[in-house]
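Engineer: generate coordinates for the sequence data below:
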Amino acid sequence: MHSQIEELTFTNNCCNDPIWSDLDLRPLARLRSLRIGDHCFLETKRVVLQDLSRLEEVSVGYGSFSKHAFNPNREDATFVCYANPSLRSLEIDRCCFTSFSRFLLADLPSLQTLSVGTVGSISYCFYYADLDVEDLPSLHTLIIGNECFHTSLYTSISDLPLLKTAVFGYNAVHGMPGKGTSLKLAQLPSLESIQNPKGGCFEIAESVVIDTLPKLTEVVLPTSFRKMKRCQLNMSLTQTKEKGREHKDVVVNKIREAVDNYKYIYVLQFDNMRTNAFKELRSQLADSRFFLGKNRVMQVALGRTPEEEYRDNLSKLGEALGGNCTLFFTNKPKEEVLQFFKEYKSLDFARAGFKATENFVIPKGEMPFPHSMMEEFKKLRLPVELKNGIIHMREDYTVCKTGKVLTPEQCRILKLYNKPLTFFTLTPLACWSEGQVETLSSI
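Structural biologist: Coordinates of the predicted model:
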């Protein structure tokens, strides 16, 4: 395929030969739109949408990437959508990717809508994969169709600051009994409703964490939740008004008030954002102020054009807002601020899609875990066996290598072994002070 392609459309019943076992679109650096018709790529076992800086939308038609749409047969097949900063919409029709066991989304700062399958119709998408939807700062709509992610053992929907609605079809994200199924719903400050009209969603879970859902006004939990002894529930339910134009005006006014009160304004680009780490950072810099929200709203507050700008040249500062950015207001000396962010790093556990910063190998022999975790390690594809009630590794096993993108399974293993490999960092991109803007290409 030509590297200059901007719009790519596959018609129905296309590319079903065995030669299409691997679909990697990384060479199409200019790609903006990808549309795949019905019943395409039936022999494909690996799909990679990565490092496509201009890609804005992806849609997949009915029955694609599924040789037997209504008979899921687990395969070691992988779907990766990673490091596509402009992607706004990912929509997958029903009966797609039915046998895929890996589903990876990461580093998609602009993704607003994620729709997999159809609510109300049998879908079977990613029947054997775990549903891991985390760290998507722009996501506001999540739709998971009937029977999608049905056997998910590690379900995490967290750190989605703008998510308002999550809709799940019948038996979606159902879980598996006796397999250590876990569920995490956390750090969802805008979530107002979780809808599962036909039931079956989250039905089987042995460990549940529900934390920081301040706008969720109604929660209907399956009966099985109430019987669990190991659930961790930390819920905050309050009645609030919908945020609309009035809320945006409040944000704009607060930013402009900060412009009046602080000498310096920085645009900071953040990587590997963690909510708790960001809270600690705010406490550490309590005499300064951060604004984290939609870039477009922050640009409106600063002024998008010279005619609209609140102070001279603030529109130039707003041009630096893109992707994962925050505004930082402070009266601290510039040299002190630059040195602070140059040195600032907060170590945390890696998440799917990030690159490993070191090699990690589990040696052959006994493992420091109880025998009850045997099934979990099998799910993670570790070469384990049980000897006299003790879990053993049959051979040395390389979990990850430096520079390689991590899968959800690798991240889970690293966390079990208490191996944090990523850093939350902030990089100053530009600085405004007294009507002058300076681009900070390096610190």
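Engineer: from now on I want contacts and neighbour counts done on CA atoms only, so please keep to that.
Structural biologist: OK.
Engineer: may I ask you to name the longest helix in this protein?
Structural biologist: Taking DSSP state H as the criterion, the chain has its longest helix at helix 245-261.
Engineer: and the next helix or strand after that one, what's buried?
Structural biologist: Next along the chain after helix 245-261, taking DSSP states H and E as the criterion, comes strand 264-271. Residues of strand 264-271 classed as buried: 264, 265, 266, 267, 268, 269, 270 (neighbour count, 16 or more other CA atoms under 10 Å).
Engineer: now strand 264-271 and helix 245-261, what's the angle there?
Structural biologist: Calculated by axes from the mean of the first three to the mean of the last three CA atoms, to 10 degrees, strand 264-271 forms an angle of 120 degrees with helix 245-261.
Engineer: buried stuff in whichever helix or strand comes after strand 264-271?
Structural biologist: Next along the chain after strand 264-271, taking DSSP H and E as the criterion, comes helix 275-284. By 16+ other CA under 10 Å, the buried positions in helix 275-284 come out as residue 277.
Engineer: my guess is residue 378 meets residue 391, correct?
Structural biologist: No - taking contacts as CA atoms under 8 Å, residue 378 lies outside contact range of residue 391: 11.0 Å.
Engineer: so which of these two has more stuff around it?
Structural biologist: The residue with more neighbours, out of residue 378 and residue 391, is residue 391; 21 against 12, by other CA atoms under 10 Å.
Engineer: and this one, so I can compare the two:
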Amino acid sequence: MHMKPPSRTKHRNTLRERFAKLLPPLTFAEPLESQYRNWHTDHVRERVKYTMLPAMGLLLIVSMAGGPFRELRAALFAPDQMVIVDVLRFGVLLPTCTAMLLVTYTKLYSRWLTFAAPAVALLQSLCIVACDLLMHRQGYSLSSVLPMLVLSAYMLFGMMQGQATITATAIVVAYGLAGWVAGLNTGQRLFDLAMTSVALVLGFFFHYSFSRTQRLNWFRNMMLTDSVHRDALTNIGNRRMFDAHIDRLWNQAIRTRAPLALLLVDLDHFKAFNDHAGHQAGDHCLARVAEAIAQSARRPLDVAARYGGEEFVVLLFDVKRDRVEELCREMHSNLAALQIPHPASSVGPYVTVSIGAACVEPQAGRNHDGLIQLADEALYAAKEGGRNRTVVMDREYATLKTGAFRVPRKRERTEAA
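Structural biologist: Modelled structure (predicted):
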């Protein structure tokens, strides 16, 4: 019998599967991966802050300071090389060190670390490789520093596994190519390149092991937190989760100057629904409405939660008023498509909601209580306007006095329940 040889595609798939068993990929399915990356960026900030200042400070002192450091540079480089050295000092090292320190210690951190870290690490490493080539003319070498540079890509800048590996590999390749182009093919140079490659491999496996453990611990904590912060009836976030999330998001919005939006969603005449259809039907209705509302909070930092009773809340990060209005229209449309009968409603034959939305730009010195109050004011206006509608408020935030609620409004809300 003639047997066909296995196809190349099947062989490649087999190799890929074996490699995946040896080194499982460090990634989650969305939206967990985005949530983890945001957590990782915040989590490593303290470590980056404590390592970046001495590292960048020492590099600036060695490359810029006078006195013995000027004499050291004069001994390491020939006089006709000093123009190139000055270009590297003032054109690469000084701006990259300054940029990295600014990103690390200012509000630029959250948005720019993932871009600045690999760029700075690679530029500074290329600069040091160039200095190593120049120093060979005087009989000196920075070969002992190169393994440290490779390891710093994994340890110093707080980069993810992929970024760190690409950056470290680029450093090793640049070091090897620079020596080959310059004709430095001595045994010592090849040995130095081999030691730098060993540092690349060791750094990769250490960082991989550390990252995998960190991801597993984060996922376990997420599962534990999710069970505590999830509403059992509707399967979305509960009030405890919302309170914790809005506190974190408010502070992040202040740091990044991003607008926040809060939607308070209340089922119209829900008490009458329960009285007419029974509490089991009411629970089923709440679960279906929650599922429709949650469709508006799909981005990693957005959240939908049950605020209490028949009231839900949607918190949206970095979103403008026109997008909020569009989401509210979609919410009304999604709920109308469910066509949940509500014979006891004075608004229409099906279950409807009233939405109060608040759009603000968080500022230092104010807290999120004002955001919640403004959304509550908008919800009251929506109910006053006939229900089954949306009212959006934003400019009112400037004159809002936090904690000042109208007394009649509380009574009206209680009666409407």
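Engineer: TM-score them against each other, please.
Structural biologist: Once superposed, the chains reach a TM-score of 0.24 (TM-score structural alignment, normalised by the length of the second structure), with 166 aligned residues with a CA RMSD of 7.1 Å.
Engineer: one step back: who touches both of residue 378 and residue 391 of the first structure?
Structural biologist: Residues touching both residue 378 of the first structure and residue 391 (CA atoms under 8 Å, 6 or more residues apart in numbering): residue 384.
Engineer: returning to what we had before: want to throw the buried residues of strand 264-271 of the first structure into CSV with distance to residue 329 of the first structure?
Structural biologist: Formatted as CSV, these follow (distance: CA to CA, whole Å):
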residue, distance to residue 329 of the first structure
264, 6
265, 5
266, 7
267, 9
268, 10
269, 14
270, 15
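Engineer: residue 133 of the first structure: which of the residues you listed is nearest?
Structural biologist: Closest approach to residue 133 of the first structure among the buried residues of strand 264-271 of the first structure (CA to CA): residue 270, at 18.9 Å.
Engineer: residues contacting the closest one?
Structural biologist: By CA under 8 Å, 6+ apart, the contact list for residue 270 of the first structure reads 324, 325, 326, 424, 425, 426, 427.
Engineer: for the longest helix of the first structure, packing partners?
Structural biologist: helix 295-302 (3 or more CA pairs under 8 Å, 6 or more residues apart in numbering; DSSP states H and E).
Engineer: re the thing from before, make a markdown table out of the contacts of residue 270 of the first structure and add secondary structure.
Structural biologist: Below are the contacts of residue 270 of the first structure laid out as a markdown table (DSSP: H, G, I helix; E, B strand; the rest coil):
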| residue | secondary structure |
| --- | --- |
| 324 | coil |
| 325 | strand |
| 326 | strand |
| 424 | strand |
| 425 | strand |
| 426 | strand |
| 427 | strand |
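Engineer: among the buried residues of strand 264-271 of the first structure, which one sits closest to residue 195 of the first structure?
Structural biologist: residue 270 (32.2 Å).
Engineer: what about the helices in the stretch 251-400 of the second structure?
Structural biologist: 270-277, 279-294, 321-338, 369-384 (DSSP state H, counting those that start in this stretch).
Engineer: most tightly surrounded among those helices?
Structural biologist: Among the helices of the stretch 251-400 of the second structure, ranked by average contacts under mean count of other CA atoms under 10 Å, first place goes to helix 369-384 (a mean of 22).
Engineer: what's the spacing between that helix and its chain's center?
Structural biologist: 30 Å (CA atoms, centre = their mean, to the nearest Å).
Engineer: residue 356 of the second structure contacts residue 267, doesn't it?
Structural biologist: No - here residue 356 of the second structure does not reach residue 267: they are 11.8 Å apart, not a contact under CA under 8 Å.
Engineer: between these two, point out the one with more neighbours.
Structural biologist: residue 356 (28 against 22).
Engineer: ignoring the adjacent residues along the chain, who's closest to that one?
Structural biologist: Nearest residue to residue 356 of the second structure in three dimensions, chain neighbours excluded: residue 379, at 3.6 Å (CA to CA, 6 or more residues apart in numbering).
Engineer: got it, and residue 398 of the first structure?
Structural biologist: Nearest non-adjacent residue to residue 398 of the first structure, counting by CA to CA, 6+ apart: residue 361, 4.3 Å away.
Engineer: what helices and strands are in contact with the lengthiest helix in the second structure?
Structural biologist: Counting residues, the longest helix in the second structure under DSSP H turns out to be helix 187-229. Here helix 187-229 of the second structure is seen to pack against helix 146-155, helix 161-181, helix 239-256 when contacts are counted using 3+ CA pairs under 8 Å, 6+ apart.
Engineer: need the winner for burial among those.
Structural biologist: Taking mean count of other CA under 10 Å, helix 146-155 is the most buried of these, at a mean of 22.
Engineer: what residues of the strand or helix carrying the residue nearest to residue 398 of the first structure count as buried?
Structural biologist: Assigning secondary structure by DSSP H and E places residue 361 of the first structure in strand 360-362. By neighbour count on 16+ other CA under 10 Å, the buried set for strand 360-362 of the first structure is 360, 362.
Engineer: that older thread, name the nearest of the buried residues of strand 264-271 of the first structure relative to residue 104 of the first structure.
Structural biologist: Using CA to CA, the buried residues of strand 264-271 of the first structure come closest to residue 104 of the first structure at residue 270, 20.8 Å.
Engineer: hmm, residue 316 of the second structure is touching residue 264, no?
Structural biologist: No - in this structure, residue 316 of the second structure is not within contact of residue 264 by CA under 8 Å, at 11.6 Å.
Engineer: which PyMOL command selects the buried ones in the contacts of residue 270 of the first structure?
Structural biologist: The buried residues among the contacts of residue 270 of the first structure can be selected in PyMOL (16+ other CA under 10 Å) with this line:
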select buried, resi 324+325+326+424+425+426+427
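Engineer: is it possible to get JSON lines of the contacts of residue 270 of the first structure that adds distance to residue 433 of the first structure?
Structural biologist: Output for the contacts of residue 270 of the first structure, formatted as JSON lines (distance: CA to CA, whole Å):
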{"residue": "324", "distance to residue 433 of the first structure": "22"}
{"residue": "325", "distance to residue 433 of the first structure": "19"}
{"residue": "326", "distance to residue 433 of the first structure": "17"}
{"residue": "424", "distance to residue 433 of the first structure": "26"}
{"residue": "425", "distance to residue 433 of the first structure": "23"}
{"residue": "426", "distance to residue 433 of the first structure": "19"}
{"residue": "427", "distance to residue 433 of the first structure": "18"}
